Every structure is written in structure tokens, then in C-alpha cells.
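Chemist: need a 3D model of the sequence below.
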Amino acid sequence: MTSSANTKAPSFMPTYTKVWHTKVHPTISPTRPENSAKNKVVVITGGGIGTGAAIAKAFAEAGAKAVGLIGRRENHLKTSAETLSSISTSIKIEYAVADITDKSALESAFEKFEGSLGKIDVLVSNAGYLSDIVPLQKADDEDWWRGFEINVKGTFNVIKSFLFHAGSNAVFLGVNAGLATSSEPPGLSSYISSKIACARMLECMQAEHPEIRVISVHPGVVDTAMTEKTKVPPMDDASLVAGLMVWLAGPEANFMKGRFMWANFDIDELKERAAEIEKGNELRLGLLGLTPPEMFFKK
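Modeler: Reported below is the predicted structural model:
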């Protein structure tokens, strides 16, 4: 596998590591033995298309025991499931049509998965929504709040269903947005606000459930319906976040509990700084310039 690293991040991108990636690289390869997903039951929301389908494919390549897909459109879920079946004949695959804002349908999907696949070891919360890109003053009320309905309430529903059906030492990985941690371009107030609310909710989840590994991830700028809406040209391959999710679900990533990271960061550099990250306030959301009381971050 060839390296995808640049010597540094693009000048307009914030970074945490010296090395920057745009596609899957050896350390996060789904076929790397250390990243094996053997015996794991994985559930992915928004798993029918885009990054969700790519993540499902990566877990199948990593040898997952079973994969459950949740999405709103059955045709996409069926296509994604067929792709997984072509990778491995031994993997169990189920899909359920459900909108994450529909608590009843979502819970039925999780009950179905536990009944047929078993307790959930890894949950990838990938479904999201980008409201129309317009200034606050011109925003359509319903569309603006729909960002919160899906990104916040929908994630809340996913978390609650997951906690009832999670296995021991489970992992919850939330696909977030780099904009929640960086600049504030005009017209994206709903998306930025809802995504940072979602990230903080996951931090609360981590504090309340130390037995679960919870991590927020910016997937990079990938070719999806959202990037089409923003008119921003894709800069990263979906294989990058797909491989990263597999690595984050593995044993090497335990020091990343409760953190927010970008898929572009170099994992080998993160591993070298594991003690610093685990014991300090690195890669946490907060107010710049403040030193939070130690008690707030006790495990």
C-alpha cells in the first residue's frame, strides 16, 4: 500500500500532526492484523451510501462477525449489503429502514439487530444533515432547525438505543464536522451549531459511560451529497475515514476515548503522544485560554 501522506496539511486546514493523510494508509488499513474486527458486531447509521457504505465495507474487510445497516432508503441499503456479501460469505448482514429522528423505528431496528446478530460492539453514528447555506436572517426556520432535529435529536435517539443493546467494552464513533472546531464560514450556522452540540453530547456520554469508548471524528472533505451542496471540491478519499473507524474500534485506540479528531491526522504520531493525550486536555472541546479544573476530567 502506498503512502498518502503530505509533508504538512494544506495552509487553510488546521492540524494536530505534522503528517497529513488524504486516503487510507498502512496503519489504519482494514487488512492490518492489529486492526482485525473479528467477532465484532458493527452497526452503522447512514450505511447505505457515501461514507457510511465505505465504513461498512472497511469493517467487512477487517473480518467483522456481523454488520447492521440503518438508513432511510432500502435500495441503497440493499446495494451496500450486497457489496459486503461479495467481500465475505461468512459475515452476517442485516439492514433496517429507519430515520434516526423516528425513535420507534430506530429502536425496532436495534432490537432486530440484537436478535439476529447479537449485542453491538461498535456503533458508527454517521447519518447527518446540512441545512441550506444561507445567512441566519434569510434562513428558512424549518430547514434551519432540521439540522438540529437530525444531527442532535437523531444522534440522541441513536445513543439511547445503542446503550440498551451495547455489548461490554463497546465503542461509539460519531461522524462530526471539522467546522465544529475551526472557522465559521457564513451561511452554515445550523450545521456548525448542531455539530458542536452533537460533539459535546458525545463528551457527556463518555463521562457518564467510562466503560464505553466514545470518539468524534471529522471524516475529511469527501465526495458526498453534502460536499455537492457546499460546492467544495472533495479533497479526501472515503477510504481514509473508513480505515480510521476500523482502527478506532481496535485496541490501539483506547487512549483516544472522549476525544475529537480529524481523519487526516497521522495515527503513528498520535500513538507517540498517547500518554500526553490520555492524561491531558488535548483534542477536547473547550474555551481557548482557560485551564479547566482537574476534577472535570477525572475518569
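
Chemist: going by C-alpha atoms from here, please, whenever you check contacts or count neighbours.
Modeler: Noted.

Chemist: how far away is Arg146 from Ala139?
Modeler: Here the criterion is Cα to Cα, to the nearest Å. By it, Arg146 lies 11 Å from Ala139.

Chemist: also Ala5?
Modeler: 39 Å.

Chemist: same question for His218.
Modeler: His218 sits 25 Å away from Ala139, going by Cα to Cα.

Chemist: assign Ala197 to helix, strand or coil.
Modeler: In three-state terms, and counting by DSSP: H, G, I helix; E, B strand; the rest coil, Ala197 is helix.

Chemist: find the nearest non-adjacent residue to it, please.
Modeler: Excluding the flanking residues, the one nearest Ala197 by Cα to Cα, 6 or more residues apart in numbering is Val152, at 6.8 Å.

Chemist: any idea how far the one you found lies from Gly48?
Modeler: 20 Å.

Chemist: could you do Gly154 as well?
Modeler: With distances taken as Cα to Cα, Gly154 is found 17 Å from Gly48.

Chemist: now the other sequence, so there's something to compare against:
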Amino acid sequence: MSEQEQKIALVTGASDGIGKETARQLAQQGLQVLIGSRSLEKGQKVVEAFAAAGLSVGLVQLDVTDRESIEKAAQQVGEQYGRLDVLVNNAGIALDRTPLSEMSIEDFTLTFQTNVIGTFSVTKLFLPLIRKSSQGRIVIVSSRLASLLNMSDENSRYYSVVLPSYAASKAALNALTIHFARELKDSGIKVNAVEPGLTATRYVTLEGAQPVEVGAESSVKYALIGDDGPTGGFFDREGVHVW
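Modeler: The predicted structure is shown next:
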């Protein structure tokens, strides 16, 4: 496969958890994957581990809360590859430990700074490179807790899961998904939000959590959709998810 034929993909927050597994699965599909990592040391360990497994990936230092870091990352990708075919906005945090009224303003602000403004900033600053792709794809990792139906329906199994600032930030990402998709519809760039499901990671140890291999499936699926695929939707690995 020539360099022009091989798709270039960037996964943010790819040094751990679902992001790391998303990067692995995309690399296994033959994409040139770039590990977006705030820590170069952690990112390099992922690159080395993948290399030992026969997967060649690149590394980009990327802190989604730091505009200068994002700008430098976009410049690096532009100089090295000239375009970006797939952007998976995976980086995010959950700081909820109390009821919303007791949450610190600092933690609430940091949640939105990372999950919402970070995703918006990465998407905006990489968009010129995505526009140069013949099949641009943007995946925004949301959550079933972003669903207004799940949050408001007392019969929902997720009604009792109270992570209000995290849920609000992910609901905001769903709105960004819709508006980016509407704006970019005529360009052929497809923008979708995905719901990975309760997934066992370093931060999630709840009983019944699925392995990261399953949690990454929705991100990978919608990163690889064809020209006849959807845009502006909210999906889990089985299909359409409720807003």
C-alpha cells in the first residue's frame, strides 16, 4: 500500500484504556495510526509495545487542554503526512465524586475544558488537514450518560448513575457532533458520536464492565465507515443510540 493510499488516523488520549485499544484496532486494519498522548513517555511505551506486537504507529504529543500543544501537533501531522483521514476524539475525564451542588467550580470547569473545549479545539485545529482527505472521518467519543432520555427516565438502568458534570459535558459533545456534521455534510466529511459502553479500564473496575476490546468497537466502526455511512448520529457498537 502506498503512502497516499494508507489512511492516516489520530487518536487522542491513546496512551491508555479505550483510546489505546482503538489505536491498536485501527493499526490492525492497516491505518497509519498516530498515538495522541499528553505524556511523551507514556506514549512512547505504547509505541514500543505495539512495535513488539508487529504494529507500527507514530506518536504525537497532544494535550487537549493546551492550544499550543494542539497547534504544534497539527503542524507536525501536516508536515509529515499532509492530511488527516481519521480523527478519534477519545481524550476525556470524569471528576464527579459528589452531588452536583457540592462539586467544586474548578472540577466542573476542568471537566468541560477537557471534554468539550478540548474536543472542539482539536477538531477545529485539525479540520484543515481533514478537509484534504478524500474520506474524512471524525469520531467523538460520547457516553450513554449523555442521553437525555437515559438521564430523565426513571425506568432507565442508567437513571441512578449520577455523574452530572461528566454527563453534561458528553451531552454537549453530542450537540457539537450534530452541528459539525451539518456544517461539513457537503464536504463528504462524516462526523459521528459513539457510545463505548461500560468498559473496564484503569479507572473503571465495576462488576460487569466489558473488556477494552469491546469498548473500542464503536469508535473503530465509525472511523472506517464508507461514503454511504451516516453522519450526525449517535451510535453504540450495535447501532443507533437514543439521544
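
Chemist: list the TM-score for the superposed pair.
Modeler: In this superposition the chains share a TM-score of 0.85, using TM-score structural alignment, normalised by the length of the second structure; 226 aligned residues with a Cα RMSD of 2.1 Å.

Chemist: who has more neighbours out of Gly154 and Gly48 of the first structure?
Modeler: Using other Cα atoms under 10 Å as the criterion, Gly154 of the first structure and Gly48 rank with Gly48 on top: 27 against 22.

Chemist: quick check, the more buried one in a strand?
Modeler: No - using three-state DSSP, the assignment for Gly48 of the first structure is coil, not a strand.

Chemist: aligned to it, what sits in the second structure?
Modeler: Correspondence of Gly48 of the first structure to the second structure, assessed by TM-score structural alignment: Ser15.

Chemist: same thing with Asp99 of the first structure?
Modeler: Checking TM-score structural alignment: Asp99 of the first structure goes with Asp63.

Chemist: how about that match: what's its closest non-neighbour residue?
Modeler: Arg38 (4.5 Å).

Chemist: how about Val152 of the first structure, what's its partner in the second structure?
Modeler: For Val152 of the first structure, the aligned residue in the second structure is Val116 (criterion: TM-score structural alignment).

Chemist: which residues are in contact with that match?
Modeler: Going by Cα atoms under 8 Å, 6 or more residues apart in numbering, Val116 of the second structure touches Ser169, Lys170, Ala172, Leu173.

Chemist: tally of neighbours for Lys72 of the second structure?
Modeler: Close neighbours of Lys72 of the second structure, defined as other Cα under 10 Å, add up to 15.

Chemist: what's the separation between the residue mapped onto Gln210 of the second structure from the first structure and Arg146 of the first structure?
Modeler: Using TM-score structural alignment, the equivalent of Gln210 of the second structure in the first structure is Asp236. In this view, Asp236 of the first structure and Arg146 of the first structure are 27 Å apart by Cα to Cα.

Chemist: and the helices in the first structure, which stretches?
Modeler: For the first structure, helices defined by DSSP state H occupy the ranges 50-61, 74-87, 103-116, 141-148, 155-165, 189-208, 225-230, 238-248, 267-272, 274-279.

Chemist: mind listing what's buried in the second one?
Modeler: Along helix 74-87 of the first structure, these residues count as buried under the neighbour rule (16 or more other Cα atoms under 10 Å): His76, Leu77, Lys78, Ser80, Ala81, Leu84, Ser85.

Chemist: can I get those in CSV including distance to Ala274 of the first structure?
Modeler: Listed next are those as CSV, based on distance: Cα to Cα, whole Å:
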residue, distance to Ala274 of the first structure
His76, 38
Leu77, 37
Lys78, 39
Ser80, 35
Ala81, 36
Leu84, 33
Ser85, 36
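
Chemist: and the spatially most central residue of the first structure, what is it in contact with?
Modeler: Against the mean C-alpha coordinate of the first structure, by Cα atoms, centre = their mean, the closest residue is Val175 at 2.7 Å. For Val175 of the first structure, the contact set (Cα under 8 Å, 6+ apart) comprises Val124, Ser125, Asn126, Ala127, Ser216, Val217, His218, Pro219.

Chemist: give the equivalent position in the second structure for the third one.
Modeler: When the second structure is aligned by TM-score structural alignment, Asn126 of the first structure is paired with Asn90.

Chemist: how close does that match sit to Ile35 of the second structure?
Modeler: Relative to Ile35 of the second structure, Asn90 of the second structure is positioned 11 Å away (Cα to Cα).

Chemist: how about Arg137 of the second structure?
Modeler: Distance, Arg137 of the second structure to Ile35 of the second structure, by Cα to Cα: 17 Å.

Chemist: Arg24 of the second structure now?
Modeler: 10 Å.

Chemist: next, count neighbours for Thr98 of the second structure.
Modeler: With neighbours defined by other Cα under 10 Å, the count for Thr98 of the second structure comes to 12.

Chemist: need the contact list for it.
Modeler: Here Thr98 of the second structure is in contact with no residue (Cα under 8 Å, 6+ apart).

Chemist: repeat that for Thr230 of the first structure.
Modeler: Contacts here follow Cα under 8 Å, 6+ apart; on that basis Thr230 of the first structure touches Ile133.
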